[in-house]
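**Q** my questions are about this predicted structure, shown below with the sequence.
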Amino acid sequence: MTELLTSAQMRALERAATEGGGVSGRALMERAGAGVVEAILAEWPGFGARGPSGGGVRSGEAGQGGGAAPAPPGYLRQDEGGRRAVVLCGPGNNGGDGFVVARLLHGSGWAVEVFLFGEAGRLPPDARAMHDLWRALGPVRDPRGRRPEEMSGAALVVDALFGTGLARPVSGEIRAWLAGARALDRAGTRVVAVDMPSGLCADSGRVLGEPVPAEEEEGGADLTVSFHRPRPGHFLGRGPLLCGRLRVVEIGLGPLPGGDYAALVSAGGLGLAPGAAAGGSRPPGGLAKSGRGHKFDHGHAVVVSGPAGQGGAARMAARGALRIGAGLVTLASGPGALAEHAARLDAVMLRPVAGAPALARMLEDRRIGALCLGPGLGTGAREAGLAGVALASGRRLVLDADALTLIGRDAALFGALHGGCVLTPHGGEFARLFPDLAARLAEPAATGPAFSKLDACRAAAARAGCVVLFKGADTVIAAPEGACRINAAAYDRAAPWLATAGSGDVLAGFIAGLLARGFSPFDAACTGAWLHVECARSFGPGLIAEDLPETLPKVLRGLGL
């Protein structure tokens, strides 16, 4: 897993590092600029061949004392054959990073043009120092009265305008230059954003101000280079679309004092319990089955089905629960649907449940550890009664699809939610359950930090008193006490094939199976969501929902289980 830092946390971390005397602000800026150039060359090796030195910026080359600029690394001194770069610098420290990038590219033989969107005399001290170092090598152009078309012909445009510190919409002039850069991107120019694409809120992944027209937004940056840790906005909302590829470079900062990170994104490991260390790809304890024991030792999950002709979703959920390792899975069905289920199921048990009283009798069996309600359930009086019994039982419970509709329209059912529940809404279901939070998300983001999907999910979990898994490519999972994870199917983890009917039903089954096995609701939701994406990535194009449970054994074997 990867720790995320909000923009405020990153500023606090930089301030703690510089005020503690371990590193100067100028040294951090030198390291950041060098890291951007290294990331550019790693992404597009044709932009620069490594020289005899072998390349790489060592920490000692990054201006530790904040004095004279260090000599560029050997590989940056190669002649690039007159390639042209345009660097757009903003009025803050992000602009200072841009001046470092410009200087290093110039030292490699590039023809570099620098535009400053602001007044040099008002730059922060460290950024002003980098401005002056660049000024000794080339001019700083004023974009006022000039046209974005002047960037035409550049092989590279670097957006070092605002980065993570942006708290207001970009001006019309800057927006025009950014749109011009994106137009060039479509024509073959490479666009690189320093920290964040300008205009994008680092904490929410939302574009500040009026919505950006599709023709301006298309493409965004080709590469975004951030520092130390990613920001939530790299993974939420429009972030993955506008960032292109994401690279995070280290600049020598330590951990955040107190370790109070905003969230964790599952980007190479499974969700861990709150407070667990990040990193690694081993699953939480309990995912592997022991070599001993009875099926009931590994949990009994019950999936409650709807009427005849609508049972496919429940069957997929049941298959997901079984494949993820529940020792026993029972599908509780109305009597009229039993024959349909029996024709399609073998390892999944069947139990006739005509209504709420029958379900209550079934739940007298204390070996039943978890239930799944919602996939193909229906929304009538019978189904509302089933939901009421399930909630009153105190069992761990996944509520999806139709069950969320029932809860959203019945205050008594909503009030019966408890800490053992996991709600799994998509956007429309979230709006029915939490209309005020959804309305805030739908409002234009006037200032930053903007209200985010992470904020909405945390507030929803606190209100409901249970875990909420807010689905999407930027799935957010929140616990009522505030623990939160982002399970982003983005960048190298993109899994567009999950946009297929029934995939959410399988996810509900995965979570129910993990609950039955004894996982906490939060861990079950995090782990189920991570495995869900990994199954889709493993299978690849052509995926349908039925493939997800059947791919799970391969994914689990890949984890060494």
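**A** Nice, thanks for sending it over.
**Q** going forward, measure contacts between C-alpha atoms and count neighbours the same way
**A** Noted.
**Q** other residues contacting stretch 395-412?
**A** Stretch 395-412 has contacts (C-alpha atoms under 8 Å, 6 or more residues apart in numbering) with 369-379, 384, 387, 390-391, 413-414, 420-425, 429, 432-433, 505, 508, 511-512, 515-516, 521.
**Q** second structure follows, compare the two:
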Amino acid sequence: MIELVTSAQMRAIETAAIESGAVRGLDLMERAAEGVVAALVTRWPGAERACVLCGPGNNGGDGFAVARLLAARGWTVRVLAAAGADRMPPDAVSNARAWTGPVAPLTAEALAEGPQADVYVDAVFGTGLSRPVTGELARVVAALARVSARVVAVDAPSGLCLDSGRSLIPGGIPARAALTVTFGWRKPGHVLAQGPELCGEMVTVDIGVAAWREAAGVTASLVTPDDPAFAQLDKTTAAHKFTHGHALILTGGMGRTGAARLSARAALRIGAGLVTLGAPGSAMMEVAAQITALMLRRIDSPEALAEALADTRITALCLGPGLGIERAAALLGALREGGVKPRPTVVDADALTALGPVSGALPEDWVLTPHGGEFARLFPDLAARLSAEPANGPAFSRLDAGRQAAARAGCVVVLKGPDTVIAAPDGRSSVHAASGAQAAPWLATAGSGDVLAGIITGLLARGVGSYAAACTGTWLHAAAARHVGPGLIAEDLPEALPAVLRRVIGHPG
């Protein structure tokens, strides 16, 4: 598990470490600077000239320490610093005073006029940025864009909110780095919104505070294939189809069954023992002509759905893909009016639209899977906060939105996107960051969301918990897309799952 730590949580951890007496703040700053130097000399082994930009806070103190360490290695180092270094935090002042070389003003003009450097160290703003960047410092950040291929950012490219990945530069964008070095743990802003694009290569440096991690109450993490739920993907030699559940996936009418068939194929590929498509009478022949291993049942009405769900062997349900809003609303009514034994249910696509704005708790065993537009219809106030330009930091993030949506809905919410957020009503949350080596841009194709709904449904049918199924399914969905690569269409995704599963669970072949 790779945990994500907010700026406030990181401060709590560092404070607990310092107050324990085991370490000083200066020690942590020195370790951070040593980590930056090690990372940048590895990235640019032939470099020997650096320009270090030091801001007015502790990030600037890190910058002065980096400058001192590089000079000790024989580098030619030029330092630009914000005015009023004596007003920096005490540890930062100590590092500023330890720098014995000249200091130029931190201005865009000074940066442009100075000799060209091999590496630029962005230590202007880090985790503590809480106000919009304006004036001369905003111009400095903009000037860094011209040398972005040789910028190493200390904790964050300046102007990036590390809690949200959003810009704190009104009308502009943060600096861009080729390399970002952070300390202890990654922060949400490294993987959310603009963060992956602006941070470049990420290096996380251990500064010796892991023992105080409990002081922060960390609840967010990245989805990785070493999460415990992935162990549930395998099947034992004693397994048979009834030990891995029975998923029921509802279709729309004639000419609208393709999306549900994609979902059903994915549910079967992920290992559900049986998968049945529930179609209205008008679509029965259409579906029957298109399926083989899938089963088919006629479900015209809410009453027919209730009758189908009287079979307790059905262990998961999916409704929404291609369902049509009117049919979705009627079938949702059957689930919410009682009299039907609850079971884990994926609510996607048209069913989300039929659901409308969520004002109270839904059944706790539901999983909502909205993309951005659907999320705005379900939670318009949260979507509005996400789209508004932040007045200060920490800015409202997709993690915040996902957590608040899950708490309101009383069930798991999967807010889809390149940075998919999975949130549970108890406060747990994860991010699947499809960026860098994990990027899956070919998922931007019709039907890919229907496949994700089916994967999650299949995992639910197999008995995987709602939150774990959403996290695991999201990772597998993107991994299947990377396996196929360019030219992917949604039909390819279920067929790529066997190869992905073999890698994840360690089977030969």
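**A** Sure thing, it's come through. Everything quoted here is computed from the prediction, not taken from an experiment.
**Q** next step: the contacts of stretch 395-412 of the first structure restricted to strands.
**A** 369, 370, 371, 372, 373, 421, 422, 423 (DSSP state E).
**Q** which one among these gets closest to residue 330 of the first structure?
**A** residue 371 (9.5 Å; C-alpha to C-alpha).
**Q** what are the ranges of the helices in the stretch 151-300 of the second structure?
**A** Counting by DSSP state H, counting those that start in this stretch, one finds helices in the stretch 151-300 of the second structure at the ranges 188-191, 195-199, 258-269, 284-288.
**Q** residues of the last one that come out buried?
**A** In this case it means helix 284-288 of the second structure. By 16 or more other C-alpha atoms under 10 Å, the buried positions in helix 284-288 of the second structure come out as 284, 286, 287.
**Q** mind telling me what the second one corresponds to in the first structure?
**A** This points to residue 286 of the second structure. Correspondence of residue 286 of the second structure to the first structure, assessed by TM-score structural alignment: residue 340.
**Q** contacting residues for its match?
**A** 308, 309, 311.
**Q** show me what contacts the first one?
**A** When contacts are counted by C-alpha under 8 Å, 6+ apart, residue 308 of the first structure touches 334, 336, 337, 338, 340.
**Q** can you tell me what it aligns to in the second structure?
**A** Structural correspondence for residue 308 of the first structure with respect to the second structure (TM-score structural alignment): residue 254.
**Q** these two touch, right, residue 362 of the second structure and residue 412?
**A** No - Residue 362 of the second structure is beyond contact range of residue 412, at 10.0 Å (criterion: C-alpha atoms under 8 Å).
**Q** look at the two and report which has more neighbours.
**A** Neighbours per residue (other C-alpha atoms under 10 Å) separate residue 362 of the second structure from residue 412, with residue 412 holding more: 30 against 16.
**Q** to which residue of the first structure is the more buried one aligned?
**A** Using TM-score structural alignment, the partner of residue 412 of the second structure in the first structure is residue 467.
**Q** next up, the contacts around its match.
**A** Listed by C-alpha under 8 Å, 6+ apart, the contact set of residue 467 of the first structure reads 419-423, 461, 477-480, 521-522, 525.
**Q** circling back: save the contacts of residue 308 of the first structure as a markdown table, and put in distance to residue 297 of the first structure too.
**A** Below are those laid out as a markdown table (distance: C-alpha to C-alpha, whole Å):
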| residue | distance to residue 297 of the first structure |
| --- | --- |
| 334 | 28 |
| 336 | 32 |
| 337 | 29 |
| 338 | 27 |
| 340 | 30 |
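**Q** would you point out the most distant pair within these?
**A** 334 and 340 (10.7 Å).
**Q** corresponding residues in the second structure for stretch 90-106 of the first structure?
**A** Using TM-score structural alignment, stretch 90-106 of the first structure pairs with 55-71 in the second structure.
**Q** closest one of the ones in strands among the contacts of stretch 395-412 of the first structure to residue 170 of the first structure?
**A** For these, the residue nearest residue 170 of the first structure by C-alpha to C-alpha is residue 423; the value is 37.1 Å.
**Q** the closest one maps to what in the second structure?
**A** Checking TM-score structural alignment: residue 423 of the first structure goes with residue 368.
**Q** what does residue 390 of the first structure give?
**A** Taking TM-score structural alignment, residue 390 of the first structure has residue 335 as its aligned residue in the second structure.
**Q** count of residues packed around its match?
**A** Using other C-alpha under 10 Å, residue 335 of the second structure is surrounded by 19 other residues.
**Q** and it, how far from residue 328 of the second structure?
**A** 11 Å (C-alpha to C-alpha, to the nearest Å).
**Q** now do the strands in the stretch 451-561 of the first structure.
**A** Secondary structure of the stretch 451-561 of the first structure, counting by DSSP state E, counting those that start in this stretch: strands at 467-470, 474-478, 484-488.
**Q** please identify the most buried of those.
**A** strand 467-470 (a mean of 30; mean count of other C-alpha atoms under 10 Å).
**Q** now for the closest residue to residue 167 of the second structure other than its chain neighbours, how many residues are close by?
**A** Leaving out its chain neighbours, the residue that sits closest to residue 167 of the second structure by C-alpha to C-alpha, 6 or more residues apart in numbering is residue 160, at 5.0 Å. By the criterion of other C-alpha under 10 Å, residue 160 of the second structure has 33 neighbours.
**Q** map residue 160 of the second structure across to the first structure for me.
**A** By TM-score structural alignment, residue 160 of the second structure lines up with residue 200 in the first structure.
**Q** its match: what's it in contact with?
**A** By C-alpha under 8 Å, 6+ apart, the neighbours of residue 200 of the first structure are 166, 206, 207, 208, 233, 239.
**Q** what do you get for residue 102 of the second structure?
**A** With C-alpha under 8 Å, 6+ apart, residue 102 of the second structure has these contacts: 78, 79.
**Q** ok, the counterpart of it in the first structure to residue 217 of the first structure distance?
**A** Under the alignment (TM-score structural alignment), residue 102 of the second structure pairs with residue 139 of the first structure. Using C-alpha to C-alpha, we find residue 139 of the first structure at a distance of 30 Å from residue 217 of the first structure.
**Q** again, but for residue 26 of the first structure
**A** From residue 26 of the first structure across to residue 217 of the first structure, the span is 33 Å (C-alpha to C-alpha).
**Q** more neighbours: those two, which one.
**A** Using other C-alpha under 10 Å as the criterion, residue 26 of the first structure and residue 217 rank with residue 26 on top: 25 against 18.
**Q** using the three-state scheme, assign that one.
**A** Following DSSP: H, G, I helix; E, B strand; the rest coil, we place residue 26 of the first structure in the helix state.
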